[in-house]
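# just the structure for this:
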Amino acid sequence: MSPEYPFDEGATARAVVDDDGVLVEWNAGARRLLGWPAAEVVGRPAAELLAGGDHGGHDAPEGLRWDGVLTLRHHNGGTVSVWLLAHRRPPENGTPGSWILLTPLEGDAPRSPDDPLDTAALVQSPCALAIYDDRLRLRRINAAMEEIIGLPEERVRGLRLPEMSGRPQTADSERHLHRVLTTGRGHDVRTYLEVGGDGGVAAWLARMAPVRDETGRVLGVSVTVHDFTEQHLARERLQLVNEASVRIGTTLEVTRTAQELADVCVPALADFVSVDLLDPAEPGGDPFNGPPTLPVHLRRAAHRSINPGSPEAVAKPGQVDLYPASSPQADSLLVGHTIVASTDTDDLSEWLSWDKARAQRIKEYGIHSTMSVPIRARGLTLGVAVLTRFRRLDTFTPDDVLLAEEVTARAAVCIDNARRYSRERETALALQRSLLPRSLPRTAAVEAASRYLPAARAGVGGDWFDVIPLSGMRVAMVVGDVIGQGIQASATMGRLRTAVRTLADIDLAPDELLTHLDDLVVRLSEEAGNEGSPGEVGATCLYAVYDPISRRCTLAGAGHPAPLMTRPGSRPEQIELPAGPALGLGGLPFESTEFELPEGTVLALFTDGLVESRERDVDAGHDLLRAALAPPSDSLDETCDRVLHALLPPGGSADDVALLLARTRGLPPSQVATWDIPADPALVSPIRRQVVEQLGRWSLSAASFTAELVVSELVTNAIRYGSHPIRLRLIHDADTLICEVSDTSHTAPHLRRAKTWDEGGRGLLLVAQLTERWGSRHTPDGKTIWAEIALPSDEE
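Coordinates of the predicted model:
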């Protein structure tokens, strides 16, 4: 017998047979079983011990284990039937393989009914055990079960389970006992009971099995109870972490994310949670990357309580409070890790002595434990979350601290993402609004109103609109949409809007303007590719030019939704626009269309964010837009608001929206005078007199001197350098007189500075000095030179 362990080697018969079938070991238990001494069998074939003399009829078993009954030869000449258990021992480190043969020698020894080893399974087992009879009344329990129910066996023997416990849950447990008793099949039941009155939960697994007699008849039910509270709490903590990963960070809003953090922690981890965030030192800057300076300024971002209305809160959401060094918020931020305080250690009252209001709330609600967790992400300190308990009587444990830090760490990344997104969005939005027109110009051609709304949830995009006055009282209207979102899209939008204004200033036709704009977008895309920017630059655009004199409108589109028009007394209808490729594809042609617009027609130009939505298709969006434009209204601003209210969800659109409404005006014929100019320079003088007479009829005699000089110069240049026919046109509105001279030559004049002794070259310089602005534009038949003369106001 080994001195370390109380093993009786003689109680087991053991022999070892090598792979060649030779006995190599033979213990005292084997001699006790078969009577053979070791010296007579070791080294001989094991098959010789088999009864019947068949020494070669048994092959080695397969696998790593074998058991069965063999008849063996006894030393006294008799035979013994023995159950053997054989284990395969494979070769290792040069040692040959072998089989170990075992059989117990004392397993069938008679047992005393009072043998303590037989009763230990019931009485002394660490597993709580109870036996119920066929009436489901308690027969036996062991010491472990007595400790659980808090009553000795002799007091509760004969009671039913609900009678012992008194808890409503035990009625269900008894039904499970009855099910096992009647079906004869075991059953497992999980039970969760509140313990201690502090909200704690004890988790138990009850394994119910039938108790049978020798005939198999069910006599009762045995119940073994296992406490798996620790596993249950660990599972709950893991579930809370998983829930936090799902519920926190559903949006890119800082306050919403902070509120989600508080909502997750109540009531699973605390009775009240407040989330306070640091304001950056500079607007739009980063929070602190180290310990903050004292006192700490924190803004309440969110809080949550088990009590409706969060009456425990001292600060309101959005309120900024000062936290000195003795406060839990400041202390945890300074040391950079979680701090727990409770009334048991007297540090909570000392910790919050700096604030009488908070001390009063502690006393009023019985707050006994506080945990302050810094909110940090990517090396930045964002704020602090404070968790308190008052209804739950247990204080925060180290496991609670780890759980709170894990949940807060996940929330911190989401808060930082939301903060970074908000900052970028505000920057992009500020850039976007600075690049859009602050107000629309007042023109004689159209009355206009506009709206721009950034995307509610996505980044700011590149939608834009513009109204550009052109020569001859005409006006250009444009809407566009840059592909992408964020600052890059806004910057690209600004470049395109500037390019459109520049191209419009030289009076390009809509299709030509889009061709030049397409070239620009192609170059921008190439630049972005060279700089390693992801994706390509692309955009859509719609450009329209309206002439109030002819009442005609010319449009061209580049992959943009066609506009709608509402003629006076008619229903809104979509304009048939030639399909054009989006800007940035390069080399594809653009086509324009021209049609007449009666005075008072409303044009609706918009980006796709207005009509496209995940909740409806584009056709449904156009139907809603037509319905919103149909009611007549004197105010285009009211119409804009009605359109946005009808088409956009309450939370805003998923994409940027730009809307431009323009009501056309017509210039009456009485404000336009036209003359066909003969090819004789001697007839310029009569033309000047006719101009002066016309200005007299318009009561614009004060501008006669300037108009005479401008008309004389432009007409003379057209006769000398232009091609016939030549036409002079005067247009006036309230504050401007426009002189236009058209001919069929495509050669445009240019301004140059005349030298001292030059006899020519001063004409256009004189025109430029006498007028507000002048220029030329190409027409299908030639060119037009124009000049605008400012008219004196009535007050002057």
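# from now on I want contacts and neighbour counts done on CA atoms only, so please keep to that.
Fine.
# can you get me a residue count around D271?
Per other Cα atoms under 10 Å, the neighbour tally for D271 reads 20.
# what's near enough to touch the nearest residue to it once chain neighbours are set aside?
Nearest residue to D271, sequence neighbours excluded (Cα to Cα, 6 or more residues apart in numbering): R389, at 5.0 Å. R389 makes contacts with 270-272, 367-370, 395, as judged by Cα atoms under 8 Å, 6 or more residues apart in numbering.
# ok, now with 10 Å
267, 269-273, 305, 342, 365-371, 395-396 (Cα atoms under 10 Å, 6 or more residues apart in numbering).
# buried ones among those residues?
267, 269-273, 305, 342, 367-371, 395-396 (16 or more other Cα atoms under 10 Å).
# the closest residue to D18 other than its chain neighbours and R157: what is the separation?
Distance criterion Cα to Cα, 6+ apart; nearest residue to D18, sequence neighbours excluded, is S98 at 4.0 Å. Distance, S98 to R157, by Cα to Cα, to the nearest Å: 55 Å.
# more neighbours: the two, which one.
Neighbour tally, S98 and R157, criterion other Cα under 10 Å: the higher count belongs to S98, 20 against 16.
# so that one sits against P61, correct?
No. Applying Cα atoms under 10 Å, one finds S98 not in contact with P61, separated by 11.6 Å.
# next, the second sequence, to be compared with the first:
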Amino acid sequence: MTTPPDPTAPRVRPDPPPGAPGLATATVDDHGVLTGWSEGARRLLGYRAEEVVGRPAAELRAEPTAGGATGDTAGVTAGDTGRCLADEPRWSGRIALCHRDGHPVEVELLAQRGPGGPGGPVGDGPADWLLVSAAPLEPQEPGVPADHVFAQCPCVLALFDTELRLARANAYMQAATARSEEQMRGLRLTELVGHGESEGVERAMRRVLESGERLELEAHLREPGDRQEHAWSVSLAPLANPTGGLRGVCFAARDTTAEQEARQRLQLLNEAGARLSGHLDLDRIAQELAEVAVPRLADFASVDLLTFLHEGDEPPEGPLREPITLRRAAHRSVLEGAPEALVDVGSLATHPEHSPTAACLIKGRAARYQVTPSLLARWEATDPGRAARIREHESHSVIVAPMRARGVTLGAAFFARHRTPAPFTDDDTLLAEELTSRAAVCVDNTRRYLRERGTAEALQRSLLPQRLPELTALEIASRYLPSGAWAGVGGDWFDAIQVSGGRAAVVVGDVVGRGIHAAATMGRLRTAVRTLADCDLPPGELLTHLDDLVTRLSSDESPESFGSFGATCLYAIYDPVSRRCTISAAGHPAPLVADPGGTADLLDLPTGPPLGLGGLPFETMETELPEGSLLALYTNGLINGREREIGAGLETLRDVLSRPAPSLDALCDDVLRALPPTHPDDDIALLLARTRALHSDRVATWDIPADAPAVAEARRSTTEQLIGWGLEETVFTTELIVSELVTNAIRYGRPPIRLRLIRDRDLICEVSDASSTAPHMRRARVFDEGGRGLMLVAQMATRWGTRQSTDGKTIWVEQDVSTGSTGSTDATDATDATDATDATG
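Predicted structure coming up:
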């Protein structure tokens, strides 16, 4: 064994090395000489600092190191080895040192460079090695630390024996049960806190004794004298004696009521967010808020909204002024029938000056009240009715929160407790504010949505026909039902148009998309259809022009104006003289036709592509419809939806159209009752048209030879027919018109030439020929021999125009004979009419 240092040698007394009082620390330089010695090192080896500092550290070794350390332990005891360790920043290992009294001491030693060594600050010089090892603690009085820790443990802590009777309890356990340890010793848990969940805890303690394993569980226990039940996180652990046998159970519990309440508030907010955001109805949102709050936050809750919301007005300008009138939107109570409510849902209530609701709305922040006799007396002075209800139901705590969103005051929410004994806290006030704020955002979203939807619906309805025309060819009835979907109204539309020759055109269409853009686009298309219909275009050609329009609009405007394919449309023209109907469709559902006997069926109509694709043809179908047939035009929303597939919708529509009805309006109502839901997913447009016929007694037709004398014969035949119809007052004007049209047809047209008179609401004169070249009106100069004919015809007629057909053209002129007005002209004009020579185009 190495000889210990001579205690009589002179020593330098250095500063103690760094380290905590419980550690043995020393410092050694690169030559292995001790340069520092701590009080912990003295307790470990018995040497004072002045006895060892300045001596080689190797003198403290009990025996030579034989290995087993992480690194060479000689590096801390010999100069040569220390030089080898000079390049390493850290070393650790086990080593035997010699105590001052001569016995060896095994220590776990850690050696590391100080801040001035390699890698340390430049210029600090060589650094010492710091040696660290655990030092023994000073002897303590037995049993004191354990008792102290047990008594001061920051949770409820108790020891139960194998009989599950309490043996020890700390201060928190004594406070929780309101008993001293002496009073509790020998009692079971059920005897301390009563039966209930404590029985389940005792069963868990028994399982711990039987299995020897720890258990974690949650329990809800009521402390003595406390009206509120608390949540506890309980840990049960077996207690073993030195021989391994079980001595009892350690019971540790921590009150987690605050944590659970925080989680419950967060869950309530999450649930409220999901429930409130799923509606676009003001009263439904208010009801959801009341249902979320009761009973988990309050025993009674009411939601009142400012009246402008239900009336569709804009928010009031400036600050609110007392008294404030609100409409009750919803209330809910833990009591049946909500007897706490002063007004019914939907009723108005005025909140006077200085009342809690009026004050919170004017200040714009929530207020919490603990109802005391003095406070209740003040409320009775300003709002005796509500104060009486509060007194009657013994409400002891109240929160009033304003509903505000985006700077707009919308209403107020009222929360009260009368069955729950605990009063509202600051956390409850924050929760009520957050719930009310979320509901306010939903109410404001609904307000904005309803305003935009109302604007779009008003635009849609203003662009639809306000009154369908009275047609000779068709009896018309229609219905329009806006969508109940969140996206708002769509672009469904319909129309009925009087065209030439006593014919009638009906059209129905659907613009892809919703909202104001769809309504505006619908108005454009309806205007375009009416304009093209006035040009007497056949259905297929009209849809081609309409397709070009949609294509241009789709490319010129923003994508919101049109969807992928723009729009769908169906256009049909019915001729009451021939009783033939010509139909063409662009991506639109085919119409249903019910014959006079009541049998309804779907027309086998070739459907072209939707409008907006461009470049594709639209096929036309022509069918004969007996007088009294029913033609049903509709949009896709009528027969399709979430509750019904298209096939089932068509079958239902076919069944309804097959049943007799007193009128077309009644039949429209029957269709809407049978098919769409209360809030359809898509707009619905329905147009029903029953066909009429113009019989032979109201139509006269003549074939005209292509020579000049035929003009006089045409005038003579016209006069005889007008006298037969009792229209003698129209003879002169009609003769002029017939002379002009027949003369032009003979001179510039091609045979065959045909003259037709139709006695409708108006008197219609038509001249047809095989030429497709249409005349145009021009103003004649002073010395021109012709050019005045069509201008004279236009002055005498109500309307006139040209329509093309597959075998030529027809020039038609209408005169209003309802009041006997026939137009007027003088003899000079009549002479000019017979000699008119209008140029053809």
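# tell me the residue in structure 2 aligned with R425 of structure 1.
Mapped onto structure 2 by TM-score structural alignment, R425 of structure 1 lines up with R453.
# quick one: contacts for that match?
447, 459, 482, 486-489, 514-516.
# considering those residues, which possesses the most neighbours?
Busiest of those [other Cα under 10 Å] is V489, holding 30 neighbours.
# what about it, distance to A700 of structure 2?
Applying Cα to Cα to V489 of structure 2 and A700 of structure 2 gives a distance of 48 Å.
# mind listing which of the contacts of R389 of structure 1 are in strands?
Of those, the ones assigned to strands by DSSP state E are 272-273, 305, 342, 369-371.
# which two among the residues you listed are spaced furthest apart?
S305 and S342 (18.6 Å; Cα to Cα).
# A helix includes I468 of structure 1, no?
No. Using DSSP: H, G, I helix; E, B strand; the rest coil, the assignment for I468 of structure 1 is strand, not a helix.
# show me what it aligns to in structure 2.
By TM-score structural alignment, I468 of structure 1 lines up with I497.
# against R48 of structure 2, how distant is its match?
119 Å.
# nearest spatial neighbour of L525 of structure 2, skipping sequence neighbours?
That would be L546: by Cα to Cα, 6+ apart, it lies 7.5 Å from L525 of structure 2.
# neighbours around the one you found, how many?
Count around L546 of structure 2 with other Cα under 10 Å applied: 23.
# and what of the one 4 residues further on?
A count of nearby residues for V550 of structure 2, using other Cα under 10 Å, gives 23.
# what do we get in structure 1 for it?
Aligned partner of V550 of structure 2 by TM-score structural alignment: V521.
# returning to that earlier point: which neighbours do S98 and P61 of structure 1 share?
87-88.
# what's the offset of the helix ranked longest in structure 1 from the middle of its chain?
In terms of residue count, the longest helix belonging to structure 1 (DSSP state H) is helix 398-435. Distance, stretch centre to chain centre, for helix 398-435 of structure 1: 11 Å (Cα atoms, centre = their mean, to the nearest Å).
# how about the helices in the stretch 1-150 of structure 1?
28-34, 38-41, 116-123, 143-149 (DSSP state H, counting those that start in this stretch).
# what's the mean distance for the shortest one versus structure 2?
For helix 38-41 of structure 1, the mean deviation from structure 2 after alignment is 5.0 Å (mean Cα distance after the TM-score superposition for structure 1).
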